[in-house]
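> show me how the following folds:
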Amino acid sequence: MRWIILDTETTGLDPAQGHRIVEIGAVEVLNRGVTGNHYHTYLNPDRDSDPGALGVHGLTTDFLSDKPRFKDQADDFLKFIEGAELIIHNAPFDLKFLNAELELIGRNPVTDFCSGVTDSLVHAKTLHPGKRNSLDALCERYGVSNAHRALHGALLDSRLLAEVWLAMTRGQDSLMIDTYDAPEAESAEARGQLQDALSLPVILPSAEDLLAHEEYLATLDKSVKGSCLWRQYETTK
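Below is the predicted model:
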């Protein structure tokens, strides 16, 4: 399972108004482990950023003037995401910019190069309806430190989102540890040994435990003047 956690910074809000991407950052997660492999580039958009966008990322026209253009980085970028599932916070925003850049150079949409796209914002809203689900809010909720995030940066935000995404999805797939093993450790024997090491012991209750449990249930029965929910569950099993 290969995920690419991706983020972009742009000159404004809408590529239809001529706005462009100024930074792409992407982090590789393989088998729920951050590998350390990443993609990052600044891009010359051949235009100024809107004041609002500049206030978010701080990438000035002067700073970007000697950076490569998207067409010069497209092959490396597409090779990095090839075959992976993209994890993007508020994915429609980044996708419309990436697809606009690809269209300008006569290339197919980004979804033709990856295995799919998951919007982590939609997932967060499902888990935490009615709550703030910005990246900053999720970092606070899941204990991911973002103290060093004075301005938005595509690579920094991708790294933060990778930690948040792993925390949000922990336990959904397996109880495996969030680390990536090198290919030589991926043999059937090694996987079997790891699964054995992670097997949870089954501890049966003693006679004293069962007696204490029965006394507790009797107390619950008395408090509800009937059968407590546990008794009702036992009769339906």
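
> from here on, just use CA atoms for contacts and neighbour counts.
OK.

> what about Asp76, which helix or strand?
Using DSSP states H and E, Asp76 sits within helix 70-81.

> beyond that helix, next helix or strand please.
Downstream of helix 70-81, the first helix or strand assigned by DSSP H and E is strand 85-88.

> packing partners for that following strand?
On a contact count with 3 or more CA pairs under 8 Å, 6 or more residues apart in numbering; DSSP states H and E, strand 85-88 meets strand 2-10, strand 116-119, helix 120-127.

> which residues touch it?
Residues outside strand 85-88 that contact it (CA atoms under 8 Å, 6 or more residues apart in numbering) are 2-7, 94, 114-121.

> quick check, central residue of the chain?
Residue closest to the mean C-alpha point of the chain, counted by CA atoms, centre = their mean, is Trp165 at 2.9 Å.

> so what's that one up against?
Counted by CA under 8 Å, 6+ apart, Trp165 has contacts Ser120.

> let's see 10 Å
By CA atoms under 10 Å, 6 or more residues apart in numbering, the residues touching Trp165 are 5, 32, 87-89, 120-121, 123-124, 138-139, 142, 159.

> for the helices and strands packed on strand 85-88, which one sits closest to Lys222?
helix 120-127 (37.2 Å; CA to CA).

> could you list the buried residues of that closest one?
Buried positions in helix 120-127, judged by neighbour count with 16 or more other CA atoms under 10 Å: Ser120, Leu121, Val122, His123, Ala124.

> report the inter-axis angle for it versus strand 2-10.
Calculated by axes from the mean of the first three to the mean of the last three CA atoms, to 10 degrees, helix 120-127 forms an angle of 110 degrees with strand 2-10.

> could you look up the next helix or strand downstream of helix 120-127?
With DSSP H and E, the next secondary element past helix 120-127 is helix 135-142.

> one more, so I can put them side by side:
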Amino acid sequence: MREIIFDTETTGLDPKTGDRMVEIGCVEMIGRVETGRTYHAYFNPDRDMPPEAERVHGLSAAFLATKPRFAETVAELLAFLEDSPLVAHNAGFDFGFLNNELELVGHQPISLDRMVDTVVLARKKHPGAKLSLDALCTRYGIDRSHRVKHGALLDAELLAQVYVELTGGRQIGLGLSALDPAADTAAQPSANAPWHRPPTNRPRREPRPHCASPEELERHRVFIGGIAEAIWTR
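Take a look at the predicted model:
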């Protein structure tokens, strides 16, 4: 199954009060294995950048002023997303900003049925524990030493690793599903499938000898007899 892990950076916390999305990063996974395909873009929000937001992601208004507006690249983004499930950390936040940008340029919002929230998954798996992306990276031993500031693509790449751990661990990528998605289901018997007894018409094989013959035992006795103070004779 194809899934997109994504993250956004914004000018603030609430698109309803005029905050805008300024960066998006997406990572493609098939069968919970990263394919190497990504999508990353910055956007000119046509507004100022509050200092508190800039301290989080380091994106200044001057830097973003040179970037395209969302309307100019929305077709590329939607082509990458296709109709795949979208996975995000605290996904309601990212969906809110993404859908706000889509609506501003006359596109239909993305259905929340496609939303997968890793905070919800983490809360079920680790109740009472810290659920931030940093905390989950620490829990699962994922290297985040290069994460000085928030960045949409970097955070999506880290989240992809966290998502694998939250949904079964690294062993899920060791099968054939990464090469052949159909094998992922074909190799797994249905829970309701009837159990079949192994065939009984196989040719009968004579049992193989599993003990030493008298001749072998005699040769062993002679060999041991030639060893001075052998421990087997004590």
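
> care to give me the TM-score?
Once superposed, the chains reach a TM-score of 0.74 (TM-score structural alignment, normalised by the length of the second structure), with 188 aligned residues with a CA RMSD of 2.7 Å.

> thinking again about what came up before, residue in the second structure matching the residue nearest to the centre of the first structure?
Superposed on the second structure with TM-score structural alignment, Trp165 of the first structure falls opposite Tyr163.

> could you check how far its match is from Gly151 of the second structure?
Note on Tyr163 of the second structure: its distance to Gly151 of the second structure, by CA to CA, to the nearest Å, is 18 Å.

> residues contacting Asp48 of the second structure?
Going by CA under 10 Å, 6+ apart, Asp48 of the second structure touches Thr11, Asp19, Ser60, Ala61, Ala62, Leu64, Ala65.

> list the contacts of Gly171 of the first structure.
Gly171 of the first structure makes contacts with Ile177, as judged by CA under 10 Å, 6+ apart.

> that one sits in which helix or strand?
Counting by DSSP H and E, no helix or strand carries Gly171 of the first structure.

> is Gly96 of the second structure in contact with Glu9, as I believe?
No. Taking contacts as CA atoms under 10 Å, Gly96 of the second structure lies outside contact range of Glu9: 12.0 Å.

> rewinding a little: distance to Ala53 of the first structure added to the contacts of Trp165 of the first structure, as TSV?
As requested, those are arranged in TSV below (distance: CA to CA, whole Å):
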residue	distance to Ala53 of the first structure
Ile5	21
Arg32	32
Ile87	22
Ile88	19
His89	17
Ser120	22
Leu121	20
His123	26
Ala124	24
Leu138	22
Cys139	22
Tyr142	27
Arg159	21
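
> can you tell me which of those residues is nearest Asp209 of the first structure?
Asp209 of the first structure has its nearest neighbour among those in Tyr142, at 35.8 Å by CA to CA.

> aligned partner of that closest one in the second structure?
Using TM-score structural alignment, Tyr142 of the first structure pairs with Tyr140 in the second structure.

> so how far is Gly151 of the second structure from its match?
20 Å.

> just Leu104 of the second structure next, same as before
For Leu104 of the second structure, the distance to Gly151 of the second structure - CA to CA - is 24 Å.

> so the two - more neighbours on which side?
Neighbour totals were compared for Leu104 of the second structure and Gly151, and Gly151 leads with 20 against 12 (other CA atoms under 10 Å).

> which SS class is Tyr39 of the first structure?
Assigned state for Tyr39 of the first structure: strand (three-state reduction, DSSP: H, G, I helix; E, B strand; the rest coil).

> thought it was touching Leu6?
Yes. Using CA under 10 Å, Tyr39 of the first structure is in contact with Leu6, at 9.1 Å.

> okay, and the common contacts of those two?
By CA under 10 Å, 6+ apart, Tyr39 of the first structure and Leu6 have these common neighbours: Ile24, Gly25, Ala26, Val27, Glu28, Ile81, Leu155.

> now, those residues that are in helices?
If you go by DSSP state H, those have Ile81, Leu155 in helices.

> now, the shared contacts of Tyr39 and Leu6 of the first structure that are in strands?
Residues of the shared contacts of Tyr39 and Leu6 of the first structure located in strands (DSSP state E): Ile24, Gly25, Ala26, Val27, Glu28.

> follow-up on the earlier one: which ChimeraX command selects the buried ones in the contacts of strand 85-88 of the first structure?
Buried subset of these, written as a ChimeraX selection, criterion 16+ other CA under 10 Å:
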select :2,3,4,5,6,7,94,114,117,118,120,121
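
> closest one of the contacts of strand 85-88 of the first structure to Ser134 of the first structure?
Nearest to Ser134 of the first structure, judged by CA to CA, of the contacts of strand 85-88 of the first structure is Leu121 at 7.5 Å.

> and the closest one, how far from Leu104 of the first structure?
From Leu121 of the first structure across to Leu104 of the first structure, the span is 28 Å (CA to CA).

> picking that back up, just the buried ones from the contacts of Asp48 of the second structure?
The neighbour count (16+ other CA under 10 Å) marks Thr11, Asp19, Ser60, Ala61, Leu64, Ala65 as buried among those.

> tell me which two in these are the farthest apart.
Asp19 and Ala65 (15.6 Å).

> surely Arg2 of the first structure is in contact with Asn31?
Yes. Contact criterion CA under 10 Å: Arg2 of the first structure and Asn31 qualify, at 6.4 Å.

> double-check that Met49 of the second structure belongs to a helix.
No. Assessed with three-state DSSP, Met49 of the second structure is coil; it does not lie in a helix.

> show me what contacts it?
Residues in contact with Met49 of the second structure (CA under 10 Å, 6+ apart) are Thr10, Thr11, Gly12, Asp19, Arg20, Val22, Gly58, Leu59, Ser60, Ala61, Ala62, Leu64.

> in strands, which of these appear?
Thr10, Val22.

> and the contacts of Met49 of the second structure, which is closest to Ala178 of the second structure?
Using CA to CA, Val22 comes nearest to Ala178 of the second structure of the contacts of Met49 of the second structure, at 32.5 Å.

> related to what we said a few turns ago, between Gly96 and Glu9 of the second structure, what contacts are shared?
Met21.

> what about these two, which has more around it?
Between Gly96 of the second structure and Glu9, Glu9 has the larger neighbour count (other CA under 10 Å), namely 25 against 18.

> I am finished for the moment; much appreciated.
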